[in-house]
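**Q** predicted model follows, preceded by the sequence.
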Amino acid sequence: METLSNLEAFVRSAESGSFSEAARRLGLTPAAVSRNVAILERNLGVRLFYRSTRGLKLTEAGESFLGSVGDPLDRLQGAIAAVTAHGPKPAGLLKLSMAPSFGVAHVLPLLPGFLAQYPLIRAEWHLENRVVDLVAEGYDAAIGGAIELSPGSVARTLAPLHVVAVAAPDYMVGRTAPSDPAGLADLDGIAMRVLRTGRIRKWTMRNGAGREMTAALAETIVLNEPSAIREAARLGLGVALLAVAEVLSDLEDGRLIRLLPDWYADAGGISMYYSSRSLLPAKTRAFIDWIDAAFREKRLPERFSGHPARPRLGDV
């Protein structure tokens, strides 16, 4: 008998025509969805999808199978949701880990609304610059960027993690803005040293045409914490390469301006990490769904993007 997860991966992939979009809906990684579909095909002994770089297309067998299982799966999920709705209300201690500057700027302001909707939940939120062990340290979830998944953990992407070049307006007075990432070498740079590796963080930037180039940031000042780098940039000490999420309010308020508006570095995504998708506590499921909806309501996925197709305040 096929597992519900395999059938669900197939149906959502067929609906969206993409493993990536199905993964977003299901709160899984695209690799996990692809693996579940492959297991289903192997067990059935038929190919369900034609796969190409443009996406997925159902085979004749896939079309027939979707017609047979689509509606029953929806009814089964509806029955599960109905039973769950009469279960315990979301309650208890919700232990969450996230980076300090990101948490203070974008997650903590959402806490009043969340607690108003779920008054039986108590929040214990740790703001820390490290990757936590969800199970061993007793965390319900963590929010972070480009974190390697541990066995049994799941990631739901909330927004892109794009890195851009920024500087204070006063710093750029009398200076020529660079035309490409190589031109950053002519300006003072505020570089980041990664304590885990001891190395200076290097970025490869790309533009809308798909061209890639290493950002030649000078190491005039070296710091090890993004919020300190942002503050140094605000003080007019040079150019910094920081995530849009880190400097969004500064760009919108004009405290910083974006250099190289056609270029950005893609560092992956800002995701919600949790230990397992099945049988999640009601408090954890409530928070995961709520924070995802809150990010979309505030258009943070679009606002965090460094893609040149989206004009931004402060671009020069």
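**A** Noted; the coordinates are in hand.

**Q** CA only for contacts and neighbour counts going forward, please
**A** Fine.

**Q** quick one: the strands in the chain, in order.
**A** 49-52, 55-58, 92-98, 121-127, 141-145, 154-167, 189-194, 199-200, 204-207, 212-214, 221-223, 239-243, 257-259, 263-274 (DSSP state E).

**Q** possible to save the ones you listed as CSV with distance to residue 115 and mean neighbour count?
**A** Shown next, in CSV, are the strands of the chain (distance: least, Cα to Cα, whole Å; neighbours: other Cα atoms under 10 Å):
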stretch, distance to residue 115, mean neighbour count
strand 49-52, 43, 14
strand 55-58, 40, 17
strand 92-98, 11, 20
strand 121-127, 7, 15
strand 141-145, 17, 23
strand 154-167, 20, 24
strand 189-194, 35, 20
strand 199-200, 40, 12
strand 204-207, 40, 20
strand 212-214, 44, 15
strand 221-223, 36, 16
strand 239-243, 28, 27
strand 257-259, 35, 26
strand 263-274, 19, 23
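
**Q** what would the ones you listed look like in CSV with distance to residue 16?
**A** CSV is the format used below for these (distance: least, Cα to Cα, whole Å):
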stretch, distance to residue 16
strand 49-52, 12
strand 55-58, 9
strand 92-98, 31
strand 121-127, 34
strand 141-145, 25
strand 154-167, 17
strand 189-194, 39
strand 199-200, 40
strand 204-207, 28
strand 212-214, 30
strand 221-223, 43
strand 239-243, 29
strand 257-259, 35
strand 263-274, 20
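
**Q** of those strands, which approaches residue 12 most closely?
**A** Nearest to residue 12 among the strands of the chain is strand 55-58; the distance by Cα to Cα comes to 11.4 Å.

**Q** next one: the closest one to chain centre, how far?
**A** Distance of strand 55-58 from its chain centroid, counting by Cα atoms, centre = their mean, to the nearest Å, is 25 Å.

**Q** remind me what it packs against, helices and strands.
**A** Other helices and strands packing on strand 55-58, by 3 or more Cα pairs under 8 Å, 6 or more residues apart in numbering; DSSP states H and E, are helix 4-16, strand 49-52.

**Q** contacts for the shortest one?
**A** The one in question is strand 49-52. 56-59, 62 (Cα atoms under 8 Å, 6 or more residues apart in numbering).

**Q** buried sites along stretch 81-90?
**A** Judged by neighbour count (16 or more other Cα atoms under 10 Å), stretch 81-90 contains these buried residues: 89-90.

**Q** no no, stretch 165-183
**A** Buried residues in stretch 165-183 (16+ other Cα under 10 Å): 165-169, 171-172, 177, 180-181.

**Q** can you tell me what sits against that stretch?
**A** Residues contacting stretch 165-183 (Cα under 8 Å, 6+ apart): 184, 205, 213-216, 233-242, 254-260, 263-264, 316.

**Q** just stretch 286-293 next, same as before
**A** Against stretch 286-293 from outside (Cα under 8 Å, 6+ apart): 90, 114, 158, 272.

**Q** ok, structure two:
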Amino acid sequence: MDYFASVRAFTRVVESGSFVKAAASLDLPRNTLTKQIQALEAHLRTKLLNRTTRRVSMTNDGAAYYERMSRIMEEWEEVESELAHAQASPRGRLRVDMASATATQLVIPALPAFHARYPEVQLDIGVSDRPADLVSERVDCVVRAGKVADPSLIARHVGDLPFVTCATPAYLKKHGTPAHPADLESGHLLVRYFFSGSGRQLPVELTRDGERLTVRGKHFISVNDGNALLAAALAGLGIVHTPAFIAQSHIDAGRLIPVLEDWSADVIPISIVYSPNRHLSTRVRVFVDWMIELFRNKQQSS
């Protein structure tokens, strides 16, 4: 028995005073509505309605049942209506965590479009290259680079990050332009990135025609933040190996010059990660979909 449908059928018969009118208002065959109420009476093991050819009236049990259930049905239908509205117009607070460069250079500049589409969603963005704990920090979703190792989390792939190796014109004028990755091992400085927590440095791995090299050159400065990585490179502190989106505007402006362009690096996958939940809120869902759209458009334009 569909309990909700049966209770709704019962309350509609009481309120309309007729099986025919109730069936019409619910867009149901009268036979179906009659069976729903019979199933409800069998479930409750009591008669709810007195039916004659001319009128329908409630029994004493039916009147008591209607008094309680009509209020519940009103609340039930009100909640359904609110949820349906939320699907069309999501609202409420959304806590998201992402790396600093992703936030400042990709996501935040594009947020006016998100706000125009979903004006009732409030975004609280945690900006840090330190991985957030979704549960303990009450984060709805995070944007993460690399493979997601935790099998208990849901990860949706949104795009890939290509890398570029570059330096300032002043640095290259002083130290020369490397022609081969091996040149980075001597006579050059690298600006390195290390991961918060583990302290492990992001490897510089380059490939060409099946040849793969890992560079372990010297560095004067190593940082754990994408924006700081860019700032150090722009200060002429070394050659930087960084996601292309971080450096692209500075390459276009001539502030950074790509090197070793005939060598490539593996792209890093970007995912939106959230806890498994059958009732994933609409505001999380629309943000995830918007992020996928944002990365897709970014990759198509680059």
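**A** Right, received. Where do you want to start? Because the structure is predicted, anything quoted here is derived from the model rather than measured.

**Q** can you pull the TM-score for these?
**A** Aligned and superposed, the two chains score 0.65 in TM-score terms (TM-score structural alignment, normalised by the length of structure 2); 219 aligned residues with a Cα RMSD of 2.5 Å.

**Q** show me which pair in the contacts of stretch 286-293 of structure 1 is furthest apart.
**A** Farthest-apart pair in these is 90 and 158; separation 21.6 Å (Cα to Cα).

**Q** how about the contacts made by the residue sitting nearest the centre point of structure 1?
**A** Against the mean C-alpha coordinate of structure 1, by Cα atoms, centre = their mean, the closest residue is residue 270 at 2.3 Å. When contacts are counted by Cα under 8 Å, 6+ apart, residue 270 of structure 1 is found next to 143-146, 157-161.

**Q** in TSV, list these along with distance to residue 293 of structure 1.
**A** As requested, the contacts of residue 270 of structure 1 are exported to TSV (distance: Cα to Cα, whole Å):
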residue	distance to residue 293 of structure 1
143	15
144	17
145	18
146	21
157	12
158	9
159	12
160	15
161	18
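
**Q** find the nearest non-adjacent residue to residue 103 of structure 2, please.
**A** residue 127 (6.6 Å; Cα to Cα, 6 or more residues apart in numbering).

**Q** how many residues are close by the nearest residue to residue 110 of structure 1 once chain neighbours are set aside?
**A** In this structure, residue 110 of structure 1 finds its nearest non-sequential neighbour in residue 294, 7.8 Å apart by Cα to Cα, 6+ apart. Neighbour count of residue 294 of structure 1, defined by other Cα atoms under 10 Å: 16.

**Q** with residue 44 of structure 1 instead?
**A** Neighbour number of residue 44 of structure 1 under other Cα under 10 Å is 11.

**Q** residue in structure 2 paired with it?
**A** The alignment leaves residue 44 of structure 1 without a partner in structure 2, by TM-score structural alignment.

**Q** distance of residue 169 of structure 1 from residue 251 of structure 1?
**A** As defined by Cα to Cα, to the nearest Å, residue 169 of structure 1 lies at a distance of 10 Å from residue 251 of structure 1.

**Q** need the residues touching each of the two.
**A** residue 257.

**Q** coming back round to it: any idea how far the residue nearest to the centre of structure 1 is from residue 155 of structure 1?
**A** Relative to residue 155 of structure 1, and taking Cα to Cα, residue 270 of structure 1 is found at 9 Å.

**Q** kindly report the same for residue 271 of structure 1.
**A** 6 Å.

**Q** residue 58 of structure 1 too?
**A** Residue 58 of structure 1 is 27 Å from residue 155 of structure 1, by Cα to Cα.

**Q** what does residue 294 of structure 1 give?
**A** On the measure of Cα to Cα, residue 294 of structure 1 and residue 155 of structure 1 end up 17 Å apart.

**Q** go on, residue 219 of structure 1?
**A** From residue 219 of structure 1 to residue 155 of structure 1 the distance is 34 Å (Cα to Cα).

**Q** what of residue 195 of structure 1?
**A** Where residue 155 of structure 1 is concerned, residue 195 of structure 1 sits at a distance of 25 Å (Cα to Cα).

**Q** most remote residue from the middle of structure 1, which is it?
**A** residue 174 (37.2 Å).

**Q** any idea how far that one lies from residue 186 of structure 1?
**A** Residue 174 of structure 1 sits 13 Å away from residue 186 of structure 1, taking Cα to Cα as the criterion.

**Q** give the buried residues for the longest helix along structure 2.
**A** Selection of the longest helix in structure 2 by residue count, based on DSSP state H, yields helix 60-88. Using 16+ other Cα under 10 Å as the test for burial, helix 60-88 of structure 2 gives 62, 65-66, 69-70, 73, 86.

**Q** now distance to residue 102 of structure 2 too, for these, in TSV please.
**A** Formatted as TSV, the buried residues of helix 60-88 of structure 2 follow (distance: Cα to Cα, whole Å):
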residue	distance to residue 102 of structure 2
62	61
65	57
66	56
69	51
70	51
73	47
86	28
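
**Q** dump the residue contacts of residue 66 of structure 1.
**A** 11, 14.

**Q** need the counterpart of it in structure 2.
**A** Match for residue 66 of structure 1 (TM-score structural alignment): no aligned residue.

**Q** any idea how far residue 66 of structure 1 lies from residue 77 of structure 1?
**A** From residue 66 of structure 1 to residue 77 of structure 1 the distance is 16 Å (Cα to Cα).

**Q** swap in residue 275 of structure 1?
**A** For residue 275 of structure 1 relative to residue 77 of structure 1 (Cα to Cα), the value is 22 Å.

**Q** more neighbours: these two, which one.
**A** Using other Cα under 10 Å, the more surrounded residue of residue 275 of structure 1 and residue 77 is residue 275, with 20 against 14.

**Q** now for the more buried one: which residues touch it?
**A** 134-135, 140-141, 152-154.

**Q** what's the closest of the residues you listed to residue 119 of structure 1?
**A** Of the contacts of residue 275 of structure 1, the one sitting nearest to residue 119 of structure 1 (Cα to Cα) turns out to be residue 140, at 17.5 Å.

**Q** next, count neighbours for the closest one.
**A** Residue 140 of structure 1 has 22 nearby residues by other Cα under 10 Å.

**Q** ok, the closest residue to it other than its chain neighbours to residue 290 of structure 1 distance?
**A** Among residues not flanking residue 140 of structure 1 along the chain, residue 95 sits closest, at 5.3 Å (Cα to Cα, 6+ apart). In this view, residue 95 of structure 1 and residue 290 of structure 1 are 15 Å apart by Cα to Cα.
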